[in-house]
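In: 3D model of this:
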Amino acid sequence: MNLLIRTLVSRQSSLFICRRHLTTEKSRRAFRLPLLTDKFRSSQPSSPRNNNNNKNPFRFINEKNIVTGIIIVNGIVFIIWQFSYANLRSNRDQRLLWFMTKNFMVSWDGVVRENRVWTLLTSAFSHFDLTHFLINSFVLYSFGPPVLSHIGLSAFIQLFLVSAIGCSLSHIFYQRFYDRRPSLPAVGASGVTMGMTVLYSFLRPFDTVLLFFIIPMPVIVGVGAFITYDLYRAITHRQKNIGSAGHIGGAIAGALYYFLKIRGRL
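Out: This next block holds a predicted model:
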């Protein structure tokens, strides 16, 4: 166990597939909404929201704060990761780091062999790199409110869960059957952000986003370019520490949720 923890600390950049660099590129290539929600929210009467609050299983959650709440939870988990590493270095206490590794990272071995099924979801709240956390937070803050405004709170939470779990399943199956490294874990909310951006691209395909914060293009073109890039990286085994297979899983989950749950209500 001691050797494993020392390996985790000293080689985290190469050992873990963190859904990281693609989301870093998201900040540079920018899924940035020019007029984030004003015009979009003005069309709420035609959106497929469920206005019957009695049928909303998540009515105890404040709709106005749900996106901020998700980012705060991600931030808390990020801080715990940092504290666990600092605690190991200063006090040689590995218990917290071991707990985080077991409960906030997802891998085939962890889910299938050790039955830690909950990591399919908890890994989506987990970031131990500041850039990774900030970029995912930026995308969530940009796309979360307009998606929530259109589909409603219950559907938004369902989309979050479906995208997170879809991302994790895609990652572990890819690592087990294609990359042949079933013990390689992953963390991050990038699958969730992919699910949201894909669904948004179906709802508002011709909204303009800025590639590299400079080049304007329809959002559906930008999202399609990212998915194509991820497919190339996954098929050619060029993921490195980028969880491209997980991104694809999140994107597929978002697309399926749109066609199976949202489109029929439009």
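
In: rest of the way, CA atoms for contacts and neighbours
Out: OK.

In: Buried residues of the strand or helix carrying His171, list them for me.
Out: Secondary structure assigned from DSSP states H and E places His171 in helix 153-177. Neighbour counts over helix 153-177 (16 or more other C-alpha atoms under 10 Å) mark 153-156, 159-176 as buried.

In: try stretch 72-81
Out: Here stretch 72-81 shows Asn74, Gly75, Val77, Phe78, Ile80, Trp81 as buried, counting by 16+ other C-alpha under 10 Å.

In: one more to line up against the first:
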Amino acid sequence: MLVTERRKQRSGDPSLLASMYRNWTGSWENLKAGRVWTLVTSAFSHSEMGHLFMNMFTFYFMGSAVAQMLGPKHFLTLYLFSAVTSCLGSIAWESYVGRNSRGLGASGAIDAVLGFLACAAPRMTFMIYGIIPVPAWLAVGGFFAYDVYGTAMDNRPGVGTAAHVTGILTGIAWYLVLFA
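Out: Presented below is the predicted three-dimensional model:
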């Protein structure tokens, strides 16, 4: 997405960016047009390098632990399923509040991995900012509360807080279905 926007600025040709919006972002408009694949492809599209870096950093450390617990097939299923549910959660929320915005990024699916991990290994230590040790259940509970508040107050424009909330809930539900 970032590369596409820069190319559009240089060339003045909006067609590539329009194609990205149609095929790589989650939106009510895309679903109405039958582009259901965007429920998955939006999780592989990022608008900024920092956004991509933070998602992949978290995914690398937390995803590795969950992949070892579940095995590759079940891990991939969790990841793709939560990409879909978090995108749907974001679209539903945006529609509810009367916006037709587009969502993108892996955060919702990664938050599902975090939600699962907090249930499977609640005492695992997360290092917040690399220096503050916090048990997984407390860290993920804090992330969840922060995103619920952000969604309810609508105070984090450009951040898919509803996707984050839906992702964490999906990860918790996944754990409960498998292990409860």
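
In: The helix or strand just after the helix holding His171 of structure 1 - contacts with which helices or strands?
Out: Using DSSP H and E, the helix or strand that follows helix 153-177 of structure 1 towards the C-terminus is strand 186-187. With contacts taken as 3 or more C-alpha pairs under 8 Å, 6 or more residues apart in numbering; DSSP states H and E, strand 186-187 of structure 1 sits against strand 17-18.

In: Sort out which of the buried residues of stretch 72-81 of structure 1 are in helices and list them.
Out: The helices, defined by DSSP state H, take in Asn74, Gly75, Val77, Phe78, Ile80, Trp81 from the buried residues of stretch 72-81 of structure 1.

In: Can you lay out the residues you listed as CSV showing distance to Arg89 of structure 1?
Out: Formatted as CSV, those follow (distance: C-alpha to C-alpha, whole Å):
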residue, distance to Arg89 of structure 1
Asn74, 23
Gly75, 21
Val77, 19
Phe78, 17
Ile80, 14
Trp81, 13
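
In: for the residues you listed, which one is nearest Ala225 of structure 1?
Out: Closest approach to Ala225 of structure 1 among these (C-alpha to C-alpha): Asn74, at 27.0 Å.

In: Please name the nearest non-neighbouring residue to that closest one.
Out: Closest residue to Asn74 of structure 1 apart from its sequence neighbours, by C-alpha to C-alpha, 6 or more residues apart in numbering: Phe125 at 4.8 Å.

In: Quickly note the distance from the one you found to Ser168 of structure 1.
Out: Note on Phe125 of structure 1: its distance to Ser168 of structure 1, by C-alpha to C-alpha, to the nearest Å, is 12 Å.

In: Just give the closest residue to the alignment partner in structure 1 of Pro14 of structure 2, not the sequence neighbours.
Out: Pro14 of structure 2 maps onto Gln94 in structure 1, with residues paired by TM-score structural alignment. With C-alpha to C-alpha, 6+ apart as the criterion, Gln94 of structure 1 has its nearest non-adjacent residue at 5.3 Å, and that residue is Leu88.

In: now do Phe144 of structure 2
Out: Val165 (6.1 Å).

In: Give me the distance between that neighbour and Val177 of structure 2.
Out: 18 Å.

In: quick one, which of these two is more surrounded?
Out: Shown here are Val165 of structure 2 and Val177; by other C-alpha atoms under 10 Å, Val165 has more neighbours (27 against 9).

In: which parts of the helix or strand harbouring that one are buried?
Out: Using DSSP H and E, Val165 of structure 2 falls within helix 161-179. Of all the residues in helix 161-179 of structure 2, those buried under the rule 16+ other C-alpha under 10 Å are 161-175.

In: Quick one: list the elements packing against it.
Out: So helix 161-179 of structure 2, by 3+ C-alpha pairs under 8 Å, 6+ apart, packs with helix 72-96, helix 107-120, helix 136-153.

In: So what touches stretch 243-251 of structure 1?
Out: 17-20, 22, 162-171, 174, 186, 190-196, 198, 227, 230-231, 233-234 (C-alpha atoms under 8 Å, 6 or more residues apart in numbering).

In: no no, stretch 172-180 of structure 2
Out: Leu78, Ala112, Gly115, Phe116, Cys119, Ala120.

In: The strand or helix carrying Leu88 of structure 1 vs helix 153-177, what angle?
Out: Assessed by DSSP H and E, Leu88 of structure 1 sits inside helix 66-91. Helix 66-91 of structure 1 runs at 40 degrees relative to helix 153-177, counting by axes from the mean of the first three to the mean of the last three C-alpha atoms, to 10 degrees.
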